[in-house]
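S.K.: Quick one, structure for this:
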Amino acid sequence: MRLLITRPLPDAVVQAARARFDVVLRDSTAPLTEAELRASLRDFDLVLPTLGDLYTAAVFADVPAPRARLLANFGVGYNHIDATAARAAGIAVTNTPGAVTDATADIALTLILMTARRAGEGERLVRSGGWQGWHPAQMLGLHVSGKRLGLIGMGRIGQAIARRCHYGFGMEVVFHNRSALDPGLPATQVPLAQAMAADVVVVAVPGGPATRHLINTEALALMQPHAILINIARGDVVDEAALIAALQQGRLAGAGLDVYEFEPRVPKALTDLENVTLLPHLGTAALEVRTAMGLMALDNLLAYAEGKPLPNAVP
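M.R.: From the prediction side, this is the model:
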């Protein structure tokens, strides 16, 4: 079966794929173009796409009799793929849950600590040569230990963040989730307004139409002026313009972002703000994690090729 891998992946993943499939490995790190998206459905039996490869309803409509039968997404988030349109075209979609959980939770903690303690601002001060030495009132930030954490979303990643914050920093955990659940750790499920009123708010919901701009002007208005917002979910879950306005007006103390609404474009208004930590989507950027993600995507491809149930079919 002919397989298109849309971006460079760790060598172990590519070699494992080549052992089983006729692989075409695209060497560009940019998302598929409009023409490439359509060609992938026409010319390949299987596709291993990832974030930014925009398989919209229009793409599927332009290829009414696709050769492709499976999009084995590299990543847990698949809001770049219209899964409903894919199913209507007879194409299955899978993702890679589980493999990304701990690495993404670690990045959330990185952003919490960097933003609360103004680490990015401090590093820029040292690098610029502007630091004039320690003094008692220098760059005072938010002490994280013992504070209240508000989680928006309590799936695998949310639970991993909650464990780190509660057991590592003694934080009280409250969370907002669309369905009732027992996370198996000390945490209280609350309405959105109560979660947004925490000292540290972390967005950890899936992307997609249901959560687009969930964190909007009204939600941000519920935050306390000393609080910080962290987003490790999908960029468009947060209304970026509303967040910029809230930060510029001092309605919250800071933000830590690993994802952006129009990624990879980051507004100058964000980069100009000193109280914002900005990372280049590092959530799963560890070799062993990216390898595990690739091998999980390959498991889905192999299952399809062997006529077995897909391990990680998306609903």
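S.K.: switch to C-alpha atoms for all contacts and neighbour counts from now on
M.R.: OK.
S.K.: which non-adjacent residue is nearest the residue nearest the centre of the chain?
M.R.: Per CA atoms, centre = their mean, the C-alpha nearest to the average position across the chain is that of Ala233, at 3.8 Å. Excluding its sequence neighbours, the residue lying closest to Ala233 (CA to CA, 6 or more residues apart in numbering) is Ala204, at 4.9 Å.
S.K.: Does that neighbour touch Ala160 like I think?
M.R.: No - when contacts are counted by CA atoms under 8 Å, Ala204 is not listed as touching Ala160 (10.5 Å).
S.K.: more neighbours, the two?
M.R.: Ranked by neighbour count (other CA atoms under 10 Å), Ala204 and Ala160 place Ala204 first, with 26 against 19.
S.K.: which residues does the more buried one contact?
M.R.: By CA atoms under 8 Å, 6 or more residues apart in numbering, the contact list for Ala204 reads 151-155, 157-158, 231-233.
S.K.: and if we set it to 7 Å?
M.R.: Counting by CA atoms under 7 Å, 6 or more residues apart in numbering, Ala204 makes contact with 151-153, 157-158, 231-233.
S.K.: Give me the distance between the two termini of stretch 75-86.
M.R.: One end of stretch 75-86 sits 17 Å from the other (CA to CA, to the nearest Å).
S.K.: same question but for stretch 146-156, I mixed them up
M.R.: End residues of stretch 146-156 are separated by 23 Å (CA to CA).
S.K.: quick one: buried residues of that stretch?
M.R.: By neighbour count on 16 or more other CA atoms under 10 Å, the buried set for stretch 146-156 is 147-156.
S.K.: cool, stretch 132-142 as well?
M.R.: Residues of stretch 132-142 classed as buried: Leu142 (neighbour count, 16+ other CA under 10 Å).
S.K.: what do you get for stretch 163-177?
M.R.: In stretch 163-177, counting by 16+ other CA under 10 Å, buried: 163-166, 171-177.
S.K.: Contacts for it, please.
M.R.: Stretch 163-177 is contacted by residues 145-154, 162, 187-192, 195 when judged by CA under 7 Å, 6+ apart.
S.K.: Try it again at 6 Å.
M.R.: 145-154, 187-192, 195 (CA atoms under 6 Å, 6 or more residues apart in numbering).
S.K.: want to put them side by side, so please do this one too:
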Amino acid sequence: MKPKLLVLIYLSDPHQALVGSHFDFIYAPNAELRAKHIAADGAAVRAVLTNGTTGLTAAEIDAMPALEVACALGVGFENIDVAHCKRRGIAVANGAGTNDDCVADHAMALLLAAVRNVRWLDQQCRAGVWRDAVPMPPNVSHRRLGIIGLGDIGRKVARRGLGFEMEVGYHGRSKKDVPYTYFADVKSLATWADFLVVATPGGAATRHLVNAEVLTALGPRGFLVNIARGSVVDTAALADALREGRVAGAGLDVYESEPKPPAALMDFDNVVLTPHLGGWSPEAMQASVQRFVDNATRHFAGEPMISPL
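M.R.: Modelled structure (predicted):
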């Protein structure tokens, strides 16, 4: 008999078929279905598939007494109550490494689009405006790239920065054995950098890490990119900094108002927004879903999971 699985996030039909070949799954990708099926079917659920944004609460965990394993699709797990899972003896895993390249690619796409003002220039071109009538956007190459969080994704962003012959600096919880400049705090990094890329985990510890003070330090020629979690950047402070010209622009794949777009930023031509799909590509999603299948099937077979937490 296949283990009963509760899926709390969107999966495409092919990925549902992949999961269904290994599990008897309940598909509940919205709040209404989630509450309904936890109440009706929670007693039989042995595995949960969620993600960092959607999460899994202690109350939900306790409503599933047979739960053995909870998995996050992708690297983030900030809204999964991991500590409560551990107290219950529930194994937890994520998809670390499955979409790092995709997220790093997207970070560079946002950086290029923001710095080179691609969104606004596209609008001008469609309106018949020629290059002599628009300001020249700055280079991306040969600048200073500051990265907040030098984990797997941050390191891949750094390597892409080197491809643009940028000087790389970073801030993290500790200094690493890398050929990049370490900064002990975010403000110092922002003061040094031309471009600031947020690649740190979300959660209470990093909430509004990028605040008004950091944005002012980044400066009127500085650009911000966030491909981490919306909570890391103070949206109101960013809107004020953009309005007052204290930063030059931003590229955001994540924001505090998700899934709604950030209303405070909608009217800025120097902001590029995408709907939290930095880690989404056919290749990355296939790898992420396969990692979940591998982790969960290994757990039920009594084997070590590939990426446990």
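S.K.: coming back round to it: quick one: the residue nearest to the centre of the first structure is in a helix?
M.R.: No - under the criterion used here (DSSP: H, G, I helix; E, B strand; the rest coil), Ala233 of the first structure is coil, not part of a helix.
S.K.: corresponding residues in the first structure for stretch 150-160 of the second structure?
M.R.: Counting by TM-score structural alignment, stretch 150-160 of the second structure pairs with residues 154-164 of the first structure.
S.K.: what about that stretch, distance to the chain center?
M.R.: 14 Å (CA atoms, centre = their mean, to the nearest Å).
S.K.: Mean distance between whichever strand or helix holds Leu49 of the second structure and the first structure after superposition?
M.R.: Assigned by DSSP states H and E, Leu49 of the second structure belongs to strand 47-50. Superposed on the first structure, strand 47-50 of the second structure shows a mean distance of 1.2 Å to its aligned residues (mean CA distance after the TM-score superposition for the first structure).
S.K.: Over to stretch 282-289 of the second structure?
M.R.: Stretch 282-289 of the second structure versus its aligned partner: 0.5 Å mean (mean CA distance after the TM-score superposition for the first structure).
S.K.: Check which residues of that stretch are buried.
M.R.: Result for stretch 282-289 of the second structure [16+ other CA under 10 Å]: buried residues 284-289.
S.K.: what does it rub up against?
M.R.: 73, 95, 98-99.
S.K.: how about that stretch, which residues of the first structure does it hit?
M.R.: Going by TM-score structural alignment: stretch 282-289 of the second structure matches residues 287-294.
S.K.: repeat for stretch 209-222 of the second structure
M.R.: Counting by TM-score structural alignment, stretch 209-222 of the second structure corresponds to 214-227 in the first structure.
S.K.: Tabulate the contacts of Ala204 of the first structure in CSV, adding columns for distance to Ala16 of the first structure.
M.R.: CSV is the format used below for these (distance: CA to CA, whole Å):
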residue, distance to Ala16 of the first structure
Leu151, 37
Ile152, 37
Gly153, 34
Ile157, 28
Gly158, 31
Asn231, 33
Ile232, 30
Ala233, 29
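S.K.: The aligned residue in the second structure for Asp199 of the first structure: what's it in contact with?
M.R.: Aligned by TM-score structural alignment, Asp199 of the first structure pairs with Asp194 of the second structure. Contact analysis of Asp194 of the second structure by CA under 6 Å, 6+ apart lists 144, 222.
S.K.: ok, Asp194 of the second structure to Leu111 of the second structure distance?
M.R.: 11 Å.
S.K.: what's the neighbour count on the residue mapped onto Tyr180 of the second structure from the first structure?
M.R.: Applying TM-score structural alignment, one finds that Tyr180 of the second structure aligns to Ala187 in the first structure. The number of residues packed near Ala187 of the first structure is 20, by other CA under 10 Å.
S.K.: where's Ala187 of the first structure relative to Asn312 of the first structure, distance?
M.R.: 28 Å.
S.K.: now what about stretch 131-138 of the first structure, what contacts it?
M.R.: Here stretch 131-138 of the first structure has contacts from Leu125, using CA under 6 Å, 6+ apart.
S.K.: thinking again about what came up before, between the buried residues of stretch 146-156 of the first structure, which is nearest Leu302 of the first structure?
M.R.: Nearest to Leu302 of the first structure among those, counting by CA to CA, is Arg156 at 25.0 Å.
S.K.: Find the nearest non-adjacent residue to the closest one, please.
M.R.: Nearest residue to Arg156 of the first structure, sequence neighbours excluded (CA to CA, 6+ apart): Thr101, at 6.3 Å.
S.K.: What is the burial count for that neighbour?
M.R.: Count around Thr101 of the first structure with other CA under 10 Å applied: 20.
S.K.: and if you look at Ile61 of the second structure?
M.R.: Residues near Ile61 of the second structure, counting by other CA under 10 Å: 22.
S.K.: likewise the one 3 residues further on?
M.R.: By other CA under 10 Å, 19 other residues sit near Met64 of the second structure.
S.K.: which residues touch it?
M.R.: With CA under 6 Å, 6+ apart, Met64 of the second structure has these contacts: 42-43.
S.K.: how about a cut-off of 8 Å?
M.R.: So Met64 of the second structure contacts 38, 42-46 (CA under 8 Å, 6+ apart).
S.K.: can you tell me which of the residues you listed are in helices?
M.R.: Among these, the members falling in helices (DSSP state H) are Ile38.
S.K.: Out of the contacts of Met64 of the second structure, which two sit at the greatest distance?
M.R.: Farthest pair in the contacts of Met64 of the second structure, by CA to CA: Ile38 and Arg46, 11.7 Å.
S.K.: What residue in the first structure is paired with Ser231 of the second structure?
M.R.: So, by TM-score structural alignment, Ser231 of the second structure is matched to Asp236.
S.K.: Surely Leu145 of the second structure and Thr191 touch.
M.R.: No - Leu145 of the second structure sits out of contact with Thr191 when judged by CA under 8 Å, with a separation of 11.3 Å.
S.K.: what residue of the first structure takes the place of Asp267 of the second structure?
M.R.: Asp267 of the second structure maps onto Asp272 in the first structure, by TM-score structural alignment.
S.K.: and Thr57 of the second structure, how many neighbours does it have?
M.R.: 15.
S.K.: ok, Leu282 of the first structure - contacts?
M.R.: Applying CA under 8 Å, 6+ apart, we find Leu282 of the first structure in contact with 107, 258.
S.K.: coming back round to it: pick the one among the contacts of Ala204 of the first structure closest to Thr50 of the first structure.
M.R.: Out of the contacts of Ala204 of the first structure, the member with the shortest distance to Thr50 of the first structure (by CA to CA) is Ala233, at 15.2 Å.
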